[in-house]
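> below are the sequence and a predicted model for it; my questions follow.
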Amino acid sequence: MRAKTRTLTCGVLAAALVAAGCSPTTDSGGGGNDDKAKTQTGSISYDAADNQGPAKAVDGATKGGTLTVMQVADFEHLDPARNYVNVQQVTGGLIYRSLNGYKEDGTGKLLLVGDLATDPGKDVNKDCKVWEFTLREGVKYEDGSPVTSKDVAYGIARSYSANLNEGPHYIQQWLYPGGAYNAKYQGPYDGGRPAPDGIETPDDRTIRFTFQEPHCDMPYAAALPTSAPVPAAKDTRANYDLRPFSSGPYRVKSYQRDVALELERNPHWDPQTDPLRTAYPDAIKVTFGLEQAQIAERLVADAPADQASLSWTDVPPAVLPRTTSGTVAERVIKGPTQYTWVLDINTQRVTDLNVRKALNYAVDKDAALKAIGGQAAGSPATTLMSPTTAGWKKYDVFNAPVTGDKQKVRELLGGKGPKLVLAHVNTELRTQQAEAIRKNLTDMGFTIVMKPIEQSSYYDEIGRKNNPYDLYLSGWGSDWPTGSTVIPPLYDGREIGPEGNNNLSYLNEPGVNAEIDRVRNLPAAEQDAAWMALDEKIMREHAPVVPCYYDATYELRGSKIGNAFLSDAFGIIQLNTIYVKQ
């Protein structure tokens, strides 16, 4: 899952888990780092009490009010087929419901339970090849019509369309293993079948998935937006981004791109059917267009108009000193997240391995962090996966100082001065960070041309195979805590398409692709160590990225926001059980 700008081992289903939506992040710029990053833990629960609605009431919570989320830039996508960024997934999760979801209360306890489904799914033959989900009775759309299993199947079917390809592809790949996920089935449009092979809906409340190979991670994959229902009659294809049809507690009241998204209550949402969401606020408004410093200044000031507000935008360095004491400090939500930020090297354009190695010796990770908040933003990285991922083990292929090694850069470049295009998000803080990288790389002997991209289209732009950029920062966190949700999405070259790519280095090495297949087929107990070994092999042999930093977040809320805590599943303030103090 991409960090805000865009998890467990297969086997025993009650094993430890690390969650996240593999999604990108582009508005980060500071993060609390008082706590050491650790593998996130939790479990899959089939306990009836955990899976039944309503969601547990929050002590002292009050119903009513309008919650405001202040953001720098608009979302790229809210369509569940295209939603792969954490801030979008948290917002989308108020509008539509997936088969499964994460239940958390701020204590660190994280449970995967049924959301639309009555439980996390039945492993029919106890071999992880056939999974069956039963939908809850009484779940209705915003027009009062019932949610059906055929709507879930159709939602998955449309995600095979080449024009709706930005979201997760786990289930799609599992249904059609080998090669690109949509090579054999391109969705229901233009005469296509209404559902892919391997999905059956024997009645309106049952959906069954049959895979050729075992996929014991299916309960986690079913928690992604991929499994959200979409009625065929309400499908507006590319325009579905603007108004997804609600199966959750809120529906879209209005959405003016780059200005604001307003959500109001879905009058047909029944809290008795929902174990995850309390839906305390009467309305939720997400505003776009303020600068990062403006947002932080307003939240620090806590004027009456902003007291029921929060932001997923991290506090920038200039404002950080004013958030460390008094009542403001009490309103800081901070901690390490599951994301690793890397400087992607477009290997289609930067084909010389020595140049890619030189970049790994050249980048001043300390300067890149200081530009967005220093230690509050994270800590220097040397690996592709985050320390929160199961099986993580520290290594450092290059052993370069965090400020870089000019002598090694000179040796590798051999007198050359490569000219490279550095794309960056066009916000104040990300521009400052890109300028720090440009200055650093220029000093190391490179010629760098900076190219800004609007935040609302950043991942779409760099996700195009033929993009005209050599370097760009991106953040990724595991969809659940195993390397299978990091290494294959980011480094399996067989999945590269014309657009919507997650493999942003565009690495396509047969040896890496073959090793991905080998690790996937190992016994569950051996996979964590094998993914970590492949992590190191990719860096040692191909250097397709420069690991820059392990992410942390440092967010602020207004004084009238209650039950605000950092989501272990998404790495930002959660909204499922938040409330506005009356």
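Done, it's in.
> C-alpha from now on. contacts and neighbour counts both.
Will do.
> how far away from the center of its chain is stretch 473-492?
Offset of stretch 473-492 from its chain centre (CA atoms, centre = their mean, to the nearest Å): 10 Å.
> just the endpoints, please. Distance across that stretch?
Stretch 473-492 has an end-to-end distance of 19 Å (CA to CA, to the nearest Å).
> which residues sit against the lengthiest helix in the chain?
Determined from DSSP state H, the single longest helix within the chain is helix 524-541. Residues outside helix 524-541 that contact it (CA atoms under 8 Å, 6 or more residues apart in numbering) are 9-11, 383-385, 390-393, 395, 397, 482-484, 487, 512, 515, 519-520, 544-545.
> against that first model, consider the following:
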Amino acid sequence: MTPPATGDVIALDPAASRGPAPAQPGARRGGTLHILRDGEYDHLDPQRSYTLQSLAIGHLLFRTLTMFREDGAGGRVLVGDLAETPGRDLDGDGRRWEFTLRRGVRFEDGREVTAADVAHGIARSFAPEISDGPTHLRNWLGENGEYRGPYQDGPDVPGLEVTGSHGLVLRFRDPHPDLPFAVSQPTTAPVPADADTGADYGHAPVASGPYRIAEHVPGKRLTLVRNPYWDAATDPVRHDHPDRVEIEMGVEHGEQNRRTRADRGIDAYAVAENNAPESVAAELIADPTLAGRLRRDATPLVWYLAVNTARVTDLDVRRAIAHAVDRSGIRQNMLGEAQGRLVHTLLPAATIGHRDYPDPYPAGEHGDPRAAAELLAGRSPELRILCRSGDYFMAGGRALAESLDRAGFRTELVEIDRPSHNATLKTQGHPYDLYLMCMAADWPGASTLLGMFDGRTIGPTGNDNFVYLDDPGVNAEIERIGRLPAAEAAAEWAALDEHLLRDHVPMVALFSYLHVALSGSKVGGVFTSSFLGTPVYYNAYVEEF
């Protein structure tokens, strides 16, 4: 089966996957890069990492079978990372794929990374206690039979074969032409079985990338130092320019950007990781002297209101929610007008298959409480809204609750700590109706976003289908389209997008956003990933240390 028709997105020439990574003009080796962020990472366990900034810092710590190499100007290509190439479709039908690991990739303790280590990483992603990371590969291998992870069922994953010390073959019941993309996720990060501590592994993960963890004080700081066994000749994407990377946590968004703007002391070597609040962003944008340091970049990220369809079962109630939501108010409270663009389609605009169909719920920027009230017909449904802790998230949650209350709903806003948020909503049977989620397609194409609505993937924990939609017609359509070549599937995904929103309302798209944040004057090589929509650091360096 031909890989997805995405131009030069997949590096078909093996030479493109060879190390070292392309040199960065002006880069120098040494010094300390400082990263300012608002809180703890959700996870440092690679198989549990799924939030964008956790994925970005994971680039420095963990290798994966494949990886996107970006140029900082919007160009990206999928290359072999641990693997010598982005994979080989053995039979040409997308059901059996082979990967050969490159030699000389080593963990921080000096041991060479083997196929067994990658297989163990994949295997542990099935364990219920660590199932809150990416699920695509787990679901696809799950087609071969039930498997509950290595702690319960032993090391052998159905459909995953280790061939010698450096070979892997993955076999699937159904075609999966997107597999080279799926194995770029940290599900495929290698984990030595004898170092695996289960749910506690994130406290001391074994690095395979250019850096390792030297110190971690949760919620306060994380210090990375070079992995002495990382070899640039084996890595087609990453560099290890700084001697150290020091992440300071608990720094409010505005304070991050005010400090980097002041450019004093270590803050000249710092990156503000989080978006500046509206008032600070306006100042940064208006200051022409910051042009070379300011990141003001379009992202693939869209904020959605997710509806738990297992609890909110009445379609008219879900449609009333869509009419009532004050998109502009939520955007203003979280980002401000300059940092977000209102949207209504489920698929982001840059995704293959996107079509800007008419909004089925034309409620204007601030919602239409009258139209919502008509659908409710005198009812006042109670809705429990789950919201991450922190001013940024709670501001959006309050704006959401207020707009729903105006339409006749009775809302309860429940705050939860950030590391527990996704694990909670991905657990079947949780007691919440609505939650704000920021999402992007996991790779080019619509399948990763719309495929989440396949109800056959719902399990006790770790659900990508966190809206718990389980409609036989939708499930069948996702399966049908998923078997099509990407060029044929694009229009079909667009039609499914509109059908889902019009006839099921599992989510309401709110706004996409720009990343607006600042780096210190001594920082180079940091850019906003067109793929993740957050800063990435594998080209980073510092000047005049």
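Received, thanks. If you're wondering where the values come from, they're calculated on a predicted model, not measured in any experiment.
> among the contacts of helix 524-541 of the first structure, which are located in helices?
Short answer: the contacts of helix 524-541 of the first structure in helices (DSSP H) are 487, 512, 515, 519-520.
> give me the buried entries from the contacts of helix 524-541 of the first structure.
Buried residues within those, counting neighbours by 16 or more other CA atoms under 10 Å: 9-11, 383-385, 390-393, 482-484, 487, 512, 515, 519-520, 544-545.
> circling back: what's the closest of the ones in helices among the contacts of helix 524-541 of the first structure to S98 of the first structure?
I487 (24.4 Å; CA to CA).
> contact partners for the aligned partner of that closest one in the second structure?
Residue correspondence to the second structure (TM-score structural alignment): I487 of the first structure is matched to L450. For L450 of the second structure, the contacting residues are 347, 478, 493, 496-497, by CA under 8 Å, 6+ apart.
> reformat those as a markdown table; add distance to S403 of the second structure.
Supplementary listing: the contacts of L450 of the second structure in a markdown table, determined by distance: CA to CA, whole Å:
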| residue | distance to S403 of the second structure |
| --- | --- |
| L347 | 24 |
| I478 | 33 |
| W493 | 31 |
| L496 | 28 |
| D497 | 25 |
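> all strands of the stretch 401-545 of the second structure, in order?
In the stretch 401-545 of the second structure, the strands defined using DSSP state E, counting those that start in this stretch lie at 410-416, 434-439, 507-518, 523-524, 527-528, 535-536, 541-542.
> which among those is found nearest to A193 of the second structure?
strand 535-536 (28.8 Å).
> residue range for the closest one in the first structure?
Strand 535-536 of the second structure maps onto residues 573-574 of the first structure, going by TM-score structural alignment.
> now G192 of the first structure: closest residue in space, sequence neighbours ignored.
Nearest residue to G192 of the first structure, sequence neighbours excluded (CA to CA, 6 or more residues apart in numbering): Q186, at 7.2 Å.
> still on that earlier bit, for A320 of the second structure, state which of the contacts of L450 of the second structure is nearest.
D497 (18.9 Å).
> for that closest one, what is the corresponding residue in the first structure?
By TM-score structural alignment, D497 of the second structure lines up with D535.
> how many other residues sit next to V421 of the first structure?
17 (other CA atoms under 10 Å).
> whoops, I mixed them up, D178 of the second structure
21.
> please report how far the residue mapped onto V87 of the first structure from the second structure lies from G524 of the second structure.
Under the alignment (TM-score structural alignment), V87 of the first structure pairs with Q53 in the second structure. Using CA to CA, we find Q53 of the second structure at a distance of 19 Å from G524 of the second structure.
> cool, H166 of the second structure as well?
Taking CA to CA as the measure, H166 of the second structure falls 36 Å from G524 of the second structure.
> one more: R379 of the second structure?
57 Å.
> who's more crowded, the two?
A direct count of neighbours by other CA under 10 Å for R379 of the second structure and G524 places G524 higher, at 23 against 12.
> the first structure: which residue goes with that one?
Using TM-score structural alignment, G524 of the second structure pairs with G562 in the first structure.
> name the nearest residue to that match, sequence neighbours excluded.
In space, G562 of the first structure is closest to Y579, 5.0 Å off (CA to CA, 6+ apart).
> with L425 of the second structure instead?
F466 (6.2 Å).
> what's the counterpart of that neighbour in the first structure?
Checking TM-score structural alignment: F466 of the second structure goes with L504.
> wait, that match touches L490, no?
Yes. With contacts counted by CA atoms under 8 Å, L504 of the first structure reaches L490, the gap being 7.0 Å.
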